[in-house]
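**Q** have a look at this fold, sequence not included:
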């Protein structure tokens, strides 16, 4: 999940207010070349990802300020207006990443992960069942929380020897689980708020479930060969107060998500309600059990890394997508592994003509193919720093890309491609609304 709130109906990236066209090399805008260089640097220098991301952010910002400008204006004033346009997105994401890092430790200290081995099957089946649990949790929880809970349990049942391929599978399961639910992922919530029928994204589970079978079974076998599940550990008693705190924080996030974006969508982009709700819940629970505040510095580094990439992606000139088709949706899945899926979803909503179930699966699951392709992957890498290698992720987690492809075409074969007519008449939007920032 990349929590950016929300509606593309008013023109998240306004088509009538383009920034000036900048220089291009072989027809490719320099903006994209700089962003690609940043992503390449992250892939090659995975021990210095934060420095690379911040350097890329500074270079791209200076280039945009000096040459092309922004949708919101030109020069430094345009950059400041753009950042004002993005502050709710960034604040929500920062609040979730830091808050759920503390939540994961509360869950770990509750003793539940120590007790789970007695309920999981032995062998590779236990590893697969854990992925299914993450998939189900993510259908109604934030996918960051689902991935962190899954990672926390995995650290215990596999004695902290978790295969990178299995870490990739945990992220994939968390993203796949939210693909067919309008409360399971930010992209599907965007569709819901924008007027797409919640039932229209439900068929995404046909693809997501079949993908889970592919990458889940392979990853479970990987993990079994690397470090079998340990079923002899019984641990101490469960701290039900900490369990209650975890439930309280998650319920606060769910309730805020549903309430703000269904009953008060007109103000959903004015304040980081979701991130604030998580932190209010954390602070209210402090008298019961003190959080592990020492986790925040490392979690902050990982969060700043992801936020840097999100800001870089938001400055790219992606005003127009190819015509809506299943081929375009298929390609968007791969693009979302390196490019923020929120603006892609926003543009697709403004464009219309997609099968929303197919699109929900593609943009929701696609980010799993690279560790920084989704916020769930970045959050999990805070628990397992060894995952911060694009090469290792692609080599060990190859089954995630395989699952994406098989799931996509299985869905086309079973459900088919049923493009929806644009669910809103964009020509009826008043000109002032059509160019107003929607964040």
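**A** On my side now, so go ahead. In this text, all values refer to a predicted model and were calculated from it rather than measured experimentally. Numbers count the residues shown, from 1 in each chain.
**Q** all contacts plus neighbour counts: C-alpha atoms, from now on.
**A** OK.
**Q** quick one: the residue nearest to residue 92 when sequence neighbours are not counted from residue 42, how far?
**A** In this structure, residue 92 finds its nearest non-sequential neighbour in residue 275, 4.4 Å apart by CA to CA, 6 or more residues apart in numbering. Note on residue 275: its distance to residue 42, by CA to CA, to the nearest Å, is 27 Å.
**Q** put this next to the previous one:
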């Protein structure tokens, strides 16, 4: 896989270097200097260790954070050695920190709410309600998939996939004819569901906060997202048995949601509302409304502590359980992509969007395949940094393809990586690729629906 990625990068560099640098840059083009070549090499090597985190048992945040910080420091060293304007480095780093902070704090609050709901047994209750119904494997396949599709726009696709894959392994621990299609179904549904919500996936959040579309613009992706998912799910369901799994309700303890859980769910919904209104109406960063919601949760947690005792609910315990490695991974990889942009590499990528090369539609479809090989976060960050001139229809297409394209390979999305860890030895790269053709069919179905809706009918803007 590394050879494929390196080959793609080298071919891209070779073809673009011969065609010039695109738009005029205020800062000097460093692509063919020692720092430009070194940073590209560092990025490729570092991302190899990110993709192979299971093989080397190294957390992906470590190489991402290392390359992100190192690349910018090398750029600063180059500027200092050559007497260039150091203010340019300072301003770019400051702008990048502001950009990352908006995403960082948005996810921080969202994760705090999710951990709080887990602590209050909300998801345990959901899991019990599902497995105690006496559904067949095939019906459970559909229920978990549809839940993943509609939960991920509110939560995030990784959390949704982890919760529902836990349901799968609770129902059945050995039958791969149910677990593998069921795991793929959840990953595809979570990624597709996250694609039509500004905060359902990190890629849509990045596009929304970058101003590539209003909140309602992303909702118009719903037909393409659910259409592609349903095509894959219908095909996959044919491989799932119709038997009823063995589950003795009498031996299972019925989970009870903690006092205040429903209020916390309500506060979570209001927090999302605050983020949307704050960003769309008040023109504040989306994270501002999220932090306001966190403040409300902290006040409410104080009331719960006074009423039920300090052990009932402690918001700092929820914060302590947040996956900080995920947040640090985003910081590192976005910093690395920012360095590639500052050096000049991403400016070259704009050329593929020219009609004489691939054009925006084909280029954006290819983004989906690239996000499966690499990861949708750095790919989407690269597209946003490159800043090709595109209309709303094309920005929605790249949001769709970057989101759902990660499902094509098991490690192409955070949801897929999470489920691989949850169903270790069952949901693997090999078992996923056995059914990958069904995802590919659904991917092209999503693109076809987008084309019909956006390019032929022209139905994609609330105004």
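**A** Received, thanks. Remember, predicted model here, so these are calculated numbers, not experimental data.
**Q** element containing the residue nearest to residue 92 of the first structure?
**A** helix 273-284 (DSSP states H and E).
**Q** what's in contact with that helix?
**A** Contacts with helix 273-284 of the first structure, where a contact means CA atoms under 8 Å, 6 or more residues apart in numbering, come from 91-96, 99, 245, 248-250, 252-253, 256-257, 260.
**Q** if we go to 7 Å?
**A** By CA atoms under 7 Å, 6 or more residues apart in numbering, the list of residues contacting helix 273-284 of the first structure from outside reads 91, 92, 93, 95, 96, 99, 248, 249, 252, 253, 256, 257.
**Q** which one of these has the most neighbours?
**A** Highest neighbour count within the contacts of helix 273-284 of the first structure, by other CA atoms under 10 Å: residue 96, with 28 neighbours.
**Q** from residue 373 of the second structure, how far out is the corresponding residue of the second structure for that residue?
**A** Aligning on TM-score structural alignment places residue 96 of the first structure opposite residue 110 in the second structure. Per CA to CA, residue 110 of the second structure is found 27 Å from residue 373 of the second structure.
**Q** just residue 137 of the second structure next, same as before
**A** On the measure of CA to CA, residue 137 of the second structure and residue 373 of the second structure end up 31 Å apart.
**Q** where is the longest helix in the first structure?
**A** When the first structure is parsed with DSSP state H, its longest helix is helix 75-109.
**Q** quick one, that one and helix 273-284 angle?
**A** Helix 75-109 of the first structure runs at 40 degrees relative to helix 273-284, counting by axes from the mean of the first three to the mean of the last three CA atoms, to 10 degrees.
**Q** what's the average distance of helix 75-109 of the first structure to the second structure?
**A** Helix 75-109 of the first structure, aligned to the second structure and superposed, deviates on average by 3.8 Å (mean CA distance after the TM-score superposition for the first structure).
**Q** off-centre distance for that helix?
**A** Distance of helix 75-109 of the first structure from the chain centroid (CA atoms, centre = their mean, to the nearest Å) equals 13 Å.
**Q** and whatever helix or strand comes next after it against the second structure, how far off on average?
**A** For helix 75-109 of the first structure, the following helix or strand on the C-terminal side (DSSP H and E) is helix 112-115. Helix 112-115 of the first structure, aligned to the second structure and superposed, deviates on average by 1.8 Å (mean CA distance after the TM-score superposition for the first structure).
**Q** which part of the second structure matches the helix or strand following helix 112-115 of the first structure?
**A** Counting by DSSP H and E, the next helix or strand C-terminal to helix 112-115 of the first structure is helix 124-138. The alignment of helix 124-138 of the first structure onto the second structure (TM-score structural alignment) spans residues 138-152.
**Q** picking that back up, residue 294 of the first structure: which of the contacts of helix 273-284 of the first structure is nearest?
**A** Ranked by distance to residue 294 of the first structure (CA to CA), those are led by residue 99 at 12.6 Å.
**Q** need the contact list for that closest one.
**A** 278, 279.
**Q** look up how far residue 308 of the first structure lies from it.
**A** 19 Å.
**Q** residue 172 of the first structure too?
**A** If you measure residue 172 of the first structure against residue 308 of the first structure using CA to CA, the figure is 22 Å.
**Q** of these two, give the one with the bigger neighbour count.
**A** Taking other CA under 10 Å, residue 172 of the first structure and residue 308 do not tie; residue 172 has more neighbours (38 against 20).
**Q** can you find the partner of the more buried one in the second structure?
**A** Aligned partner of residue 172 of the first structure by TM-score structural alignment: residue 188.
**Q** helix, strand or coil for that match?
**A** Judged by DSSP: H, G, I helix; E, B strand; the rest coil, the three-state class of residue 188 of the second structure is helix.
**Q** hang on, it packs against residue 407?
**A** Yes. With contact defined as CA atoms under 7 Å, residue 188 of the second structure and residue 407 form a contacting pair (5.6 Å).
**Q** returning to that earlier point: tell me roughly how far the helix holding residue 275 of the first structure lies from the second structure on average.
**A** Helix 273-284 of the first structure sits 4.3 Å off on average (mean CA distance after the TM-score superposition for the first structure).
**Q** in that helix, which residues are buried?
**A** 273, 274, 275, 276, 277, 278, 279, 281, 282 (16 or more other CA atoms under 10 Å).
**Q** ditto for stretch 390-409 of the second structure
**A** Quick answer for stretch 390-409 of the second structure (16+ other CA under 10 Å): 393-409.
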